[in-house]
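Asks: structure for this input, please:
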Amino acid sequence: MKQTGHEVRTGMKDRAILVSLVTDNMKKHEELVAYSLQELIQLAETAGVEVLETLTQNRERADTKWFIGKGKVEELKALIDEHEATTAIFDQELSGAQVRNLEEALDVKIIDRTQLILDIFAGRARTREGIVQVELAQLSYLLPRLSGHGKNLSRLGGGIGTRGPGESKLETDRRHIRGRIGELKAHLQEMVRHRTLHRERRRKTGVYQVALVGYTNSGKSTLLRQLTNADVYVQNELFATLDPTSRMLELPSGKEVVLTDTVGFIQNLPHDVVAAFRATLEEACEADFLLHVVDSSSPMREEQMRVVNEVLGDLGASGKPQAVLFNKIDLCTEQELQLLTTNLPHLRISAYEEKDQERVKLLIQETLMGDSRTFRIPADKGDIIALVYRVGDVAESGAEEDVLTFRVNINKDDYDKVQYLLSPYEVKEEKDKQDTQGE
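Replies: Here you go, the predicted model:
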């Protein structure tokens, strides 16, 4: 017997048939199509859905009315009745008209990939900023589709596709929703302003920022926790981390940097999500150094790396200094390890190995600290001495009467910013000598 709306409202699990359309253009990328469907299963399970069966349709192009074609809709209807499913989840984005037609024909809740991802985000958001971003993304997605969500909006109060903004907000008219979107954008702008002020404050104190970026479930949060002893949520599931988490990381030299975990990327990341989460993802844009964490055990490793680089490009962060961390090497075979190459600086690591954690810290230190320079500073110039410690990594120090000598590793960009203050005290001869020896 099919579940009633009352049964679902009282907390019973959504039971879904997953549907994927393979057009002629997609057939040349069969491996990606299969992976996308596998990922959809993971997304559904992450959202708390019981996946009953998958259905694939091959067509020259999407049907404008039924998406998968009238005949395949009838086949899907039979599957839904047979398994007593409550939901059909599509791997591609649907138009409002397609949702309406499918609802009327199938009499179940219709969800597409974008709505499913947004639903997971709604369940993951913890901070005020995360909650605002999710609501903005959901409303931006639903606004042009309101006419197609007639039954969805009145059908149920619980289950996937209804978290976040809530049923009452979604049933209001477009003008109210546009007004709400305006309010949320204003809130986000204020949050961005505060975040920018914090970043500027960190810059003035000479603190570097390092951002962990990568595909969802690549191990970024685990690495953050292992490196900084941070109390962060770690689970083997998609989008375990939604809100950015920043912690201080002490490098082997004793200098501290800010290490930030960011939301994981995914293929076909909805544009509404990228737009709404731009404030969070700006952490990657503003970082001094990006650590691209890769699940080296994934059979789709190369594709996942391509997706991350594509999103970084969309955000304007692709030109940032970057290193690749091939994580989870303990899950790889020897043959798989041989394939882990890139033209960027890279390390092969397991986030749980202490020696690998130290190698990551050294990589950060060597990348950010830069050239070695020597300064002789009068002991009474406390502000200049403090500046040296702030912008560089002091490797050696000594004293001769009233003059202090410092050998400092300092990043060229940072040195350029304070050169007018430090250049009078730099020992040029020694610097030139070191340069000659290095050639």
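Asks: contacts and neighbour counts: CA atoms only from here.
Replies: Noted.
Asks: any idea how far Q235 is from G130?
Replies: Remark: distance between G130 and Q235 (Cα to Cα, to the nearest Å) = 19 Å.
Asks: my error: substitute L188 in the last question.
Replies: Distance, L188 to Q235, by Cα to Cα: 28 Å.
Asks: for comparison, sequence B:
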Amino acid sequence: MNDKSNKGVLVSVAKKGEDDRVVEEHLDELAFLALTADITTEKIFTQKLEQPDKRTFIGKGKLEEVHAFVVANNIDLVIFDDDLSPSQLRNLEKDLKCQIYDRSLLILDIFLNRAQTAQAKTQVELARYQYLMPRLTRMWTHLERQRGGTGTRGGAGEKEIETDRRMIRNQISVLKKKLEKIEKQNAVQRKSRSNIVRVALVGYTNVGKSTLMRLLSKSDVKAEDKLFATVDSTVRKVVIQAIPFLLSDTVGFIRKLPHHLIESFKSTLAEVREADILLHVVDVSHPAYEDHIRVVKETLRDIGASDKPTIYVFNKIDLLENEDEEPVEKMHSMHMEEDDEKVFVSAQEKININGLRELIFKKVKKRHYQIFPNYLKDEFYLGQEHNKDV
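Replies: Reported below is the predicted structural model:
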């Protein structure tokens, strides 16, 4: 992305009969993604079709409508809420004569800007190259954005595209080797922590995980009202009533998370996969929170972490419209497992954080005594500093 804010329009194709409320929620999320990427949404276009158009995703009339708006308002880019095929991308760039993003490319760009560690940067670069490989076109080269530019590559022909493809294949090979080396180092580090209980925060993006992490670990963890504020995994040591454990926060999940990104981030998500207990944080004030729970559960299943003891942390209760309403009444379709627990909190307002701590202690203590059956609350643990970077 550029330093300056770009002007964009959003485009969504809904199947006939699809709930308008759901379509609106998805577009709200896409607009938030755009904002996170410093793109100002100037207009939203929607169309209902039985199936997206094979050539341009949207119908001919809607395409002309979008084109007219793009030309009249000097729009920098058009963002589609679904993934585009390589041919659809080529055709849209040719017809609209501006940059085209689909949902995956937008998410990948956000991740690229937010990654801090060598591992996260390598993972995102790998996912982005794998995504871009089949999508190189004559008119636009999305690699330009990675180098900070947004211009066209005027007159670029097949020879230049083939050169780009060869460069990408080489980069993919280099990045895979680099990632393999980093993962081996991290695996050794995780193995050294195998004698301590591990708790991982999971949840949809922007549900308040980092704020909870900061409260529970009493450490300075970045938290802001943007999607994917956390891309790198953060691990802190916490002690509750003389029982120590490691608390980790990783990237938030989102619907239609790019497949390449999930694959590349599996090593980072090892913190989740190897955790003893999950804190599944849910923004209970969000109208689509049950859908968010489903997305998180599906992603956990994809990375092999769906069988963990879980505490559902229903966050942001201070934002519920009807304060007298018992949130649990809204959870008829959540399908919690028998051993799962739930707690209602507000991380921002620090409501019922002690209740959350008690539940965590109960789960951690049980697992801790499985690791150390003869454990005594001795001075070694009591005297330790409660929160340390790991």
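Asks: L188 and Q235 of the first structure: which has the busier surroundings?
Replies: L188 (23 against 13; other Cα atoms under 10 Å).
Asks: which of the three states applies to the aligned partner of that one in the second structure?
Replies: Using TM-score structural alignment as the criterion, L188 of the first structure maps onto L179 of the second structure. Secondary structure, DSSP: H, G, I helix; E, B strand; the rest coil: L179 of the second structure is helix.
Asks: could you do L146 of the first structure as well?
Replies: Assigned by three-state DSSP, the conformation of L146 of the first structure is helix.
Asks: run a quick neighbour tally on the nearest residue to it once chain neighbours are set aside.
Replies: Using Cα to Cα, 6 or more residues apart in numbering and skipping the chain neighbours, the partner closest in space to L146 of the first structure is G96 (6.8 Å). G96 of the first structure has 17 neighbours, counted by other Cα under 10 Å.
Asks: re earlier: quick one: contacts for the match of L188 of the first structure?
Replies: 119, 122-123 (Cα atoms under 8 Å, 6 or more residues apart in numbering).
Asks: apply 10 Å and report the result again.
Replies: Counting by Cα atoms under 10 Å, 6 or more residues apart in numbering, L179 of the second structure touches 118-123, 126, 185, 264, 267.
Asks: filter the residues you listed down to just the buried residues.
Replies: Taking 16 or more other Cα atoms under 10 Å as the criterion, what is buried in the contacts of L179 of the second structure is 119-123, 126, 264, 267.
Asks: list just the nearest of the residues you listed to R147 of the second structure.
Replies: Comparing these against R147 of the second structure with Cα to Cα places K121 closest, at 14.3 Å.
Asks: where does the equivalent of the closest one over in the first structure sit, in terms of helix or strand?
Replies: By TM-score structural alignment, K121 of the second structure lines up with I131 in the first structure. For I131 of the first structure, the host element (DSSP states H and E) is helix 128-142.
Asks: please apply the same query to V174 of the second structure.
Replies: Per DSSP H and E: helix 158-191 holds V174 of the second structure.
Asks: what residues of that helix count as buried?
Replies: For helix 158-191 of the second structure, by 16+ other Cα under 10 Å, it's 164-165, 168, 171-172, 175, 179, 183, 186.
Asks: in CSV, list the residues you listed along with distance to I353 of the second structure.
Replies: Below are the buried residues of helix 158-191 of the second structure laid out as CSV (distance: Cα to Cα, whole Å):
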residue, distance to I353 of the second structure
D164, 52
R165, 52
I168, 48
Q171, 46
I172, 44
L175, 42
L179, 37
E183, 34
N186, 31
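Asks: thinking again about what came up before, for the very next helix or strand once past the helix holding V174 of the second structure, grab the matching residue range in the first structure.
Replies: Helices and strands here follow DSSP H and E; after helix 158-191 of the second structure, the next one along the chain is strand 197-203. The aligned range for strand 197-203 of the second structure in the first structure is 208-214, by TM-score structural alignment.
Asks: mean shift between that stretch and the second structure?
Replies: Stretch 208-214 of the first structure, aligned to the second structure and superposed, deviates on average by 0.4 Å (mean Cα distance after the TM-score superposition for the first structure).
Asks: hmm, back to that, now do the match of L188 of the first structure against L108 of the second structure, distance only.
Replies: 17 Å.
Asks: list the buried residues for stretch 20-38 of the first structure?
Replies: Neighbour-count burial for stretch 20-38 of the first structure [16+ other Cα under 10 Å]: 20-22, 33, 36-37.
Asks: three-state assignment of the nearest residue to H83 of the first structure once chain neighbours are set aside?
Replies: Leaving aside its chain neighbours, H83 of the first structure sits nearest to L52 (7.1 Å; criterion: Cα to Cα, 6+ apart). Following three-state DSSP, we place L52 of the first structure in the strand state.
Asks: give me the aligned partner of L52 of the first structure over in the second structure.
Replies: The alignment partner of L52 of the first structure in the second structure, by TM-score structural alignment, is E42.
Asks: quick one, what contacts that match?
Replies: Residues near E42 of the second structure by Cα under 10 Å, 6+ apart: 6-10, 31, 69-70, 73, 75.
Asks: can I assume D276 of the second structure is in contact with I311?
Replies: No: using Cα atoms under 10 Å, D276 of the second structure is not in contact with I311, being 11.6 Å away.
Asks: what's the first-to-last distance across stretch 209-223 of the first structure?
Replies: End-to-end span of stretch 209-223 of the first structure (Cα to Cα): 16 Å.
Asks: so which bits of that stretch are buried?
Replies: Using 16+ other Cα under 10 Å as the test for burial, stretch 209-223 of the first structure gives 209-223.
Asks: of those, which pair is most distant in space?
Replies: Q209 and N217 (22.1 Å).
Asks: figure out how far stretch 243-258 of the second structure is from the centre of its chain.
Replies: In this view, stretch 243-258 of the second structure has its centroid 9 Å away from the chain centroid, taken as Cα atoms, centre = their mean, to the nearest Å.
Asks: so that stretch matches what in the first structure?
Replies: Aligning stretch 243-258 of the second structure against the first structure (TM-score structural alignment) gives residues 255-270.
Asks: list the buried ones in the matching stretch?
Replies: 255-267, 270.
Asks: show me what contacts the nearest residue to the match of K121 of the second structure once chain neighbours are set aside?
Replies: In space, and not counting its chain neighbours, I131 of the first structure is closest to A125: 5.3 Å by Cα to Cα, 6+ apart. Residues in contact with A125 of the first structure (Cα under 10 Å, 6+ apart) are 131-135, 164, 240-243.
Asks: kind regards, and thank you for your time.
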